[in-house]
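>>> below: sequence and its predicted model.
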Amino acid sequence: MTISTDLFRQTMSLFPGAVTLVTVGQGDNRRGITATAVCSVTDTPPSLLVCVNRATDTCAEITRLKSFSVQLLDHTSDDIALAFAGAGGLKGAQKFSVGVWEETDRGLPQLTTAVASVCCELSSYSDIGSHRVFIGEIKNSALEVGDALIYARAQFGRAQATV
């Protein structure tokens, strides 16, 4: 017997997660979502796993373009996280009106205030339920000083070292 969707969501809300944006595309074709389902896979080759709802334009564009970028948000960027989660009604490329964006040498969106921004070339993907799990090989990484935004118990917080 499996647990209910409600119990699953309650359980997962207790797991703190780094708040990221998964982004793809150029110009008016840029797409992105807020995601906490992002993690490292291996360092040889350096790879990242991201889970994206298959019903989103972001999923379709990653599948089509075979690349994506991930922005680890700074602890002050909850407004950007909310915009990319759909709050305020922004859709598609409109989401990129929030924050300051550049384009990487690979043509992917890069948030200038991100604590980390990585560009990935799609290695593989698998469909599981409502989501597509993408594995990307990291081709570029840009790092900045700052504390990451985290999400737990339906609230934003700050990941800060205490030792």
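Here it is on my side, so go on.
>>> going forward, measure contacts between C-alpha atoms and count neighbours the same way
Noted.
>>> contact partners for the residue nearest to Thr42 when sequence neighbours are not counted?
Among residues not flanking Thr42 along the chain, Leu48 sits closest, at 7.5 Å (C-alpha to C-alpha, 6 or more residues apart in numbering). By C-alpha atoms under 8 Å, 6 or more residues apart in numbering, the contact list for Leu48 reads Val38, Cys39, Ser40, Val41, Thr42, Cys120, Ile135, Gly136, Glu137, Ile138.
>>> one more time with 7 Å
Cys39, Ser40, Val41, Ile135, Gly136, Glu137, Ile138 (C-alpha atoms under 7 Å, 6 or more residues apart in numbering).
>>> for comparison:
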Amino acid sequence: MPIESKEFRNAMARLPAAVNIVTTDGPAGLGGFTASAVCSVTDSPATLLVCMNRSVSSCEAFRANGVLAVNTLCGSQQELSGIFAGFTGVDGPARFEAGNWGKLVTGAPVLEGALVSFDARITDLIEKGTHLVLFAEIEAIRLDEGVDEALLYFARDYRRVLAA
């Protein structure tokens, strides 16, 4: 018997996850969204995956630009998560008016003060149900050693976790 969507979403809400802003920039434009479905795939070559709902307004920009940055948020960046999740009504490039952004190698926006930023090229895309799974090989990493608090999403709410 198939699992109902609501039951699955309720179960997944019990899985704590880092909060990330995933960004892109290039010929197809600037875009970004909030994601908790991000994980490592392999360390050789260094690759991660990102799950993106195909209804995300910048979905086509990610496909066309072929680059992304995963910016893992620290505890003080919760407001940015809401902006990039679409909770504030701000869309498109206007989202980047909040926060301080730079670039590393690919040109995808990298957030100043993030716990870590992974700058990557998209190598594969898989469509599954409502989502795209983006596989991305890492070209550069920036760590902020001065940040000691992570932002997590658990039980449909934000939590802050201090480093041990």
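Sure thing, it's come through. Bear in mind the structure is a predicted one, so any value in this text is a computation, not a measurement.
>>> so can I have TSV of the contacts of Leu48 of the first structure showing secondary structure, distance to Lys91 of the first structure and neighbour count?
As requested, these are exported to TSV (DSSP: H, G, I helix; E, B strand; the rest coil; distance: C-alpha to C-alpha, whole Å; neighbours: other C-alpha atoms under 10 Å):
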residue	secondary structure	distance to Lys91 of the first structure	neighbour count
Cys39	strand	25	14
Ser40	strand	28	13
Val41	strand	30	15
Ile135	strand	25	23
Gly136	strand	25	25
Glu137	strand	27	23
Ile138	strand	27	22
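>>> lining up the residues you listed with the second structure, which overlap?
Of the contacts of Leu48 of the first structure, the contacts whose aligned counterparts also meet in the second structure (both residues aligned by TM-score structural alignment, their matches' C-alpha atoms under 7 Å) are Cys39, Ser40, Val41, Ile135, Gly136, Glu137.
>>> aligned partner of the second one in the second structure?
Taking TM-score structural alignment as the alignment basis, one finds that Ser40 of the first structure is matched in the second structure by Ser40.
>>> from Val145 of the first structure, how far out is Pro46 of the first structure?
21 Å (C-alpha to C-alpha, to the nearest Å).
>>> more neighbours: which of these two?
Using other C-alpha atoms under 10 Å as the criterion, Pro46 of the first structure and Val145 rank with Pro46 on top: 14 against 10.
>>> that one contacts Glu137, doesn't it?
Yes. Distance between Pro46 of the first structure and Glu137: 5.8 Å, which falls inside the contact criterion (C-alpha atoms under 7 Å).
>>> tell me the contacts of the residue sitting nearest the centre point of the second structure?
For the second structure, the residue nearest the mean C-alpha position is Val22 (3.2 Å; C-alpha atoms, centre = their mean). By C-alpha under 7 Å, 6+ apart, Val22 of the second structure lies in contact with Gly32, Phe33, Thr34, Ala35, Leu68, Ala69, Val70, Asn71.
>>> state whether the third one is indeed within a strand.
Yes. In this structure, Thr34 of the second structure lies within a strand as judged by DSSP: H, G, I helix; E, B strand; the rest coil.
>>> what's the local residue count around it?
Should you count by other C-alpha under 10 Å, Thr34 of the second structure turns out to have 23 residues around it.
>>> for it, which non-adjacent residue is closest in space?
Ile21 (4.5 Å).
>>> residue boundaries of the strands in the first structure?
17-18, 20-24, 31-35, 38-43, 46-53, 67-72, 101-103, 109-111, 116-128, 131-143, 148-152, 155-159 (DSSP state E).
>>> Leu82 of the first structure is nearest to which of those?
strand 31-35 (7.6 Å; C-alpha to C-alpha).
>>> give me the mean distance between the closest one and the second structure.
Taking mean C-alpha distance after the TM-score superposition for the first structure, the mean distance separating strand 31-35 of the first structure from the aligned residues in the second structure is 0.4 Å.
>>> so what does that strand touch, helix or strand wise?
Applying 3 or more C-alpha pairs under 7 Å, 6 or more residues apart in numbering; DSSP states H and E, one finds that strand 31-35 of the first structure contacts strand 20-24, helix 57-65, helix 78-84.
>>> any idea how far that strand is from the chain center?
Mean-position distance between strand 31-35 of the first structure and its chain equals 5 Å (C-alpha atoms, centre = their mean, to the nearest Å).
>>> that strand to strand 46-53, inter-axis angle?
100 degrees (axes from the mean of the first three to the mean of the last three C-alpha atoms, to 10 degrees).
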